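J.: Provided below for reference: sequence and predicted model.
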Amino acid sequence: MTSVLKKRREIHGAIRDAAIREFARNGLAGTSTQAIAQTAGISKAQLHYYISSKEELYQDLLRDIVAQWKDIFFLSASHDDPALAIREYIDRKVRHALQYPDVSRFFAHEIARGAPEMTPHWKALKNAVEEANAVIRQWIDSGRIAPIDPLLFQMNMWAVTQHYAEYEAQARILMDQPGDAPLDADRIVAEATQLFLRRCGLIVDEDEKQ
């Protein structure tokens, strides 16, 4: 890789990170290209060399996030072990949310305002959810897990694992965790995993067996 190409990639990365940060805090309307450039550590003129508009950048980020989440998080049909699939999903999802909270907040901000910019991306998201629904239905039909609502199960897992990014300030207060210390990912993963495995009948308490 040439030094010029490396520099361009570095700037692209800085712009992406800066835009996610600014959009997560201020939304599309409240974010200026000047703010993005300043956060990225470049001039406004440099920024506009790499992007045509903040609206196009916003769409690019939504597209990238939906695609990335599909690849990383949605339950895979290759998982024949429901307990393993659920454990891995929750672990990846929680740790990603804690490591990249602005990504979650950016997406949540868009949804909270009615998702006016999501129209081009709903199909990809819904297709991924349907793929996971099909996997869960196979688990149910084969008796591997207890009967559940596949769609609501996914939505509930999403809500729980996203909570610690979208409501980080509240979580820190309630958990007595100072702002300069990472939240306890292991604790969060363990509790969420127990919650959803129990819902699927994959964990049974001793008193329930009797």
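T.: Looks like it came in fine.

J.: contacts and neighbour counts: CA atoms only from here.
T.: Fine.

J.: Which parts of this protein are helices?
T.: Residue ranges of the helices in the chain, as given by DSSP state H, are 3-26, 33-40, 44-50, 54-72, 82-99, 101-112, 122-141, 150-166, 168-174, 185-199, 206-209.

J.: Next, the angle helix 3-26 makes with the second one.
T.: Orientation of helix 33-40 against helix 3-26 (axes from the mean of the first three to the mean of the last three C-alpha atoms, to 10 degrees) gives an angle of 120 degrees.

J.: Format the helices of the chain as a markdown table; extra columns: mean neighbour count.
T.: Listed next are the helices of the chain as a markdown table, based on neighbours: other C-alpha atoms under 10 Å:
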| stretch | mean neighbour count |
| --- | --- |
| helix 3-26 | 17 |
| helix 33-40 | 18 |
| helix 44-50 | 14 |
| helix 54-72 | 15 |
| helix 82-99 | 19 |
| helix 101-112 | 19 |
| helix 122-141 | 16 |
| helix 150-166 | 17 |
| helix 168-174 | 14 |
| helix 185-199 | 16 |
| helix 206-209 | 6 |
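
J.: What spatial separation is found between the residue nearest the centre of the chain and A185?
T.: For the chain, the residue nearest the mean C-alpha position is S104 (5.0 Å; C-alpha atoms, centre = their mean). Going from S104 to A185 by C-alpha to C-alpha, to the nearest Å gives 16 Å.

J.: follow-up on the earlier one: for the residue nearest to the centre of the chain, what are its contacts?
T.: 97, 162, 165-166 (C-alpha atoms under 8 Å, 6 or more residues apart in numbering).

J.: how close does H96 get to A146?
T.: H96 is 28 Å from A146, where distance means C-alpha to C-alpha.

J.: structure B:
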Amino acid sequence: MNVAQKKRTLMRDTIRDAAIREFARNGLAGTSTQAIADAAGISKAQLHYYISSKEDLYQEALGYILSEWREIFFLSSSRDDPETAIRAYIERKIRHALEHPDSSRLFAKEMARGAPEMAEHWPGLRAAVDEASDVIRAWIDEGKIAPIDPLLFQINMWAVTQHYAEYEVQTRMLMDAEPDTPLDADRIANEAIQLFLTRCGLAEPGEKE
């Protein structure tokens, strides 16, 4: 990749990240290209040099979020060691939610309005979930974890890990955490890990890290 290509890639990443922040706050309809340009630190004319439309940028943002979440699972996954895989996945997912909360918030906002922009992304999401379910079923068949519903297990992990982004204000209030103070990622991750390992029969109820 030459210097010009690197510069273009960096600018595209900057625009996408700015768009995710604005879409997470205001949704697709409530976000203007001017707002995205301002968030990216460029002019509106510069923005339109890099994007074809706000709608296409929204689709790009959704696809990027889903690809990140899929990568987190399969980087964490181990077909031979479910405890290591579950621990790694939950910790990475929680840290990602705390460090990049707007990704979860944008996705939640899209789901809350009935997911009208998700048509092209459902097949990829379904394939990733089915692939992960196959990994979990293999663990069950090999007697490595207790019988569980592979799909609902995944959905419940998403619900727990993404909660700390989607309900950050509530979490901060209940944990007495100031807005400029990082949430205690270790405390959050350890509790969630214990919850899901116990469900799989890989930890005893009440067992501590």
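T.: Yep, it's here. Bear in mind the structure is a predicted one, so any value in this text is a computation, not a measurement.

J.: what's the spacing between the residue nearest to the centre of structure 1 and S76 of structure 1?
T.: The gap separating S104 of structure 1 from S76 of structure 1 is 21 Å, by C-alpha to C-alpha.

J.: Wait, R105 of structure 2 touches A24, no?
T.: Yes: with contact defined as C-alpha atoms under 8 Å, R105 of structure 2 reaches A24; the gap is 5.3 Å.

J.: Quick one: residues contacting Y89 of structure 2.
T.: 72-73, 76-77.

J.: and if we set it to 7 Å?
T.: Residues in contact with Y89 of structure 2, defined by C-alpha atoms under 7 Å, 6 or more residues apart in numbering, are 72-73, 76.

J.: and which of the residues you listed is nearest L174 of structure 2?
T.: Within the contacts of Y89 of structure 2, the smallest distance to L174 of structure 2 is 28.1 Å, found for I72 (C-alpha to C-alpha).

J.: The closest one maps to what in structure 1?
T.: By TM-score structural alignment, I72 of structure 2 lines up with I72 in structure 1.

J.: Find the nearest non-adjacent residue to that match, please.
T.: R92 (7.7 Å; C-alpha to C-alpha, 6 or more residues apart in numbering).

J.: how near is the one you found to L75 of structure 1?
T.: Note on R92 of structure 1: its distance to L75 of structure 1, by C-alpha to C-alpha, is 11 Å.

J.: go on, G179 of structure 1?
T.: Counting by C-alpha to C-alpha - G179 of structure 1 and L75 of structure 1 are separated by 32 Å.

J.: Tell me which of the two has more neighbours.
T.: L75 (23 against 11; other C-alpha atoms under 10 Å).

J.: residues touching that one, list them.
T.: Applying C-alpha under 7 Å, 6+ apart, we find L75 of structure 1 in contact with 85, 89, 132.

J.: Check the gap between it and A185 of structure 1 for me.
T.: According to C-alpha to C-alpha, L75 of structure 1 and A185 of structure 1 sit 20 Å apart.

J.: same thing with P150 of structure 1?
T.: From P150 of structure 1 to A185 of structure 1 the distance is 26 Å (C-alpha to C-alpha).

J.: ok, how many other residues are close to the nearest residue to L183 of structure 2 once chain neighbours are set aside?
T.: Counting by C-alpha to C-alpha, 6+ apart, L183 of structure 2 lies nearest to A177, which is 6.8 Å off, once chain neighbours are set aside. For A177 of structure 2, the tally of surrounding residues (other C-alpha under 10 Å) stands at 14.

J.: how about E22 of structure 2, what's its partner in structure 1?
T.: Applying TM-score structural alignment, one finds that E22 of structure 2 aligns to E22 in structure 1.

J.: That match touches T31, doesn't it?
T.: Yes: using C-alpha atoms under 7 Å, E22 of structure 1 is in contact with T31, at 6.2 Å.

J.: Excluding covalently adjacent residues, which one is nearest to E60 of structure 2?
T.: With C-alpha to C-alpha, 6+ apart as the criterion, E60 of structure 2 has its nearest non-adjacent residue at 7.7 Å, and that residue is R16.

J.: I'd like the distance between the one you found and H121 of structure 2.
T.: When R16 of structure 2 is compared with H121 of structure 2 (using C-alpha to C-alpha), they lie 17 Å apart.

J.: What's the separation between R25 of structure 1 and H109 of structure 1?
T.: According to C-alpha to C-alpha, R25 of structure 1 and H109 of structure 1 sit 8 Å apart.

J.: and what of Y50 of structure 1?
T.: Taking C-alpha to C-alpha, one finds Y50 of structure 1 at 25 Å from H109 of structure 1.

J.: Could you do L195 of structure 1 as well?
T.: 27 Å.

J.: joint contacts of E22 and T31 of structure 1?
T.: Joint contacts of E22 of structure 1 and T31 (C-alpha under 7 Å, 6+ apart) do not exist.

J.: Just name the closest of the contacts of S104 of structure 1 to L125 of structure 1, please.
T.: Q162 (16.3 Å).

J.: Please name the residues that touch that closest one.
T.: Contacts of Q162 of structure 1 (C-alpha under 7 Å, 6+ apart): 94, 97, 104.
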